[in-house]
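# only geometry, no sequence info:
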């Protein structure tokens, strides 16, 4: 398993991003102090119905367990999960990150529903993807001819997320059923960035 993560073209971890700044947002590594903001987001059914979990966190301890996965990462769970902060308020409004490398790098994100529809997801993910493809990679010299992929998935009924992923350059490549829901698999080729 460890050898797979060291393939040419794979990002080298640990890699610490200080912050990414856009016109309206700051993306920075998650920290323990973010728990209350994420608990608010993760107790909203309209957010959680689109996640793999599909249900809200029952209590703050459950949210803490979730955030701890990103604060204390291992080789299969890279430390590249960022809180999204709205500049004007200083509040955390979501997260974006690659939450696993095995068997492939997979992107995930969530945003507070009060911030849906104003372009924050597009802005945050565009900046995140730019940084993702700039990460140092194993065997960089050998990787120049290797196409690296980043994967994501979305519920078939989540048209907004599907359109966002396609706007960012992701292409649909598979459909599968998970817990009775039809899921669209998407992938993004590194050469697009």
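All right, it came through fine. Everything numeric in this text was worked out from a predicted model, so none of it was measured.
# Going by C-alpha atoms from here, please, whenever you check contacts or count neighbours.
Noted.
# Other residues contacting stretch 81-95?
24-30, 34, 37-38, 41, 70, 96-99, 109-112, 115, 124 (CA atoms under 8 Å, 6 or more residues apart in numbering).
# putting a second one here so we can go through both:
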């Protein structure tokens, strides 16, 4: 496997998920607060965390997306993850759908805004898989106000609303936010 790139911000390092991260990944994806607005059932075993890490590596290898660990720069403590869930071709241009989550102990510190700023800057400067990215999209469940606030602060605009066709049991709609990079 070719290792992913890393991104540094003032307080954070976004870097490859490794097998050493599986305990944190399990803790993250078995936490009901994290999964409240997420399209994933709570993990019940470490094997599920390991499988998710392997799935993210495969996604990178197949040039379909990626996931980076969000780590505190000082002590490398893992706080969450973020990345590109999918890449879409739109009439000769390319768009990415981002995804992200943060452990509740790191909420309210501005970490996700900082991590996504670094990720977006990378996508704007470097592109992805030899493609220049024109749009960054985020799909957020309507009741997830905190996530909406993060993307608003980053300059995303609400561009649509769709019915929830995910495995999440929420009856709420999904809001689609867009950031145009050029």
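Nice, thanks for sending it over. Nothing here was measured: the structure is a model prediction, and the numbers come from that model.
# ranges for the helices of the second structure?
Secondary structure of the second structure (DSSP state H): helices at 22-28, 32-35, 46-61, 111-126, 145-153.
# can you list the residues that contact the third one?
With contact meaning CA under 8 Å, 6+ apart, helix 46-61 of the second structure is reached by 1-2, 4, 17-19, 22-23, 25-26, 29, 43, 65-67.
# residues of the longest strand along the second structure that come out buried?
The strand spanning the most residues in the second structure, taking DSSP state E as the definition, is strand 78-90. For strand 78-90 of the second structure, the buried set under the neighbour-count rule, 16 or more other CA atoms under 10 Å, comprises 78-87.
# Check stretch 150-167 of the first structure too.
150-156, 161-162, 165.
# Pull up the aligned stretch in the second structure for it.
Alignment of stretch 150-167 of the first structure against the second structure: residues 136-153, by TM-score structural alignment.
# Residues contacting the matching stretch, please?
Where contact means CA under 8 Å, 6+ apart, the residues beyond stretch 136-153 of the second structure that reach it are 37, 95-99, 112-113, 120, 172-181.
# Tabulate the buried residues of stretch 150-167 of the first structure in CSV, adding columns for distance to residue 139 of the first structure.
Shown next, in CSV, are these (distance: CA to CA, whole Å):
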residue, distance to residue 139 of the first structure
150, 18
151, 21
152, 25
153, 28
154, 32
155, 35
156, 37
161, 33
162, 33
165, 29
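# mind checking how far stretch 104-116 of the second structure is from the chain centre?
Centroid separation for stretch 104-116 of the second structure versus its chain: 12 Å, with CA atoms, centre = their mean, to the nearest Å.
# Kindly report the same for stretch 100-112 of the second structure.
Offset of stretch 100-112 of the second structure from its chain centre (CA atoms, centre = their mean): 12 Å.
# So residue 44 of the second structure sits against residue 30, correct?
Yes - assessed by CA atoms under 8 Å, residue 44 of the second structure is found in contact with residue 30 at 6.7 Å.
# of these two, who's got more company?
Set side by side, residue 44 of the second structure and residue 30 show more neighbours around residue 30, with 18 against 12, by other CA atoms under 10 Å.
# aligned partner of that one in the first structure?
Alignment note: residue 30 of the second structure maps to residue 43 in the first structure; criterion TM-score structural alignment.
# Separate out the buried members of the contacts of stretch 136-153 of the second structure.
The buried subset of those (16+ other CA under 10 Å) comprises 37, 95-99, 112-113, 120, 172-179.
# And stretch 4-24 of the first structure, end to end?
Start-to-end span of stretch 4-24 of the first structure (CA to CA, to the nearest Å) is 37 Å.
# same thing with stretch 62-79 of the second structure?
Chord length of stretch 62-79 of the second structure, first to last residue, is 26 Å (CA to CA).
# Burial check on residue 32 of the second structure, number of neighbours?
Neighbourhood size, residue 32 of the second structure [other CA under 10 Å]: 12.
# among the contacts of helix 46-61 of the second structure, which are in strands?
The strands, defined by DSSP E, take in 66-67 from these.
# Which of the contacts of helix 46-61 of the second structure sits closest to residue 157 of the second structure?
residue 65 (22.6 Å; CA to CA).
# Please report how far the residue nearest to that closest one when sequence neighbours are not counted lies from residue 109 of the second structure.
Excluding its sequence neighbours, the residue lying closest to residue 65 of the second structure (CA to CA, 6 or more residues apart in numbering) is residue 84, at 5.0 Å. Using CA to CA, residue 84 of the second structure is found at 23 Å from residue 109 of the second structure.
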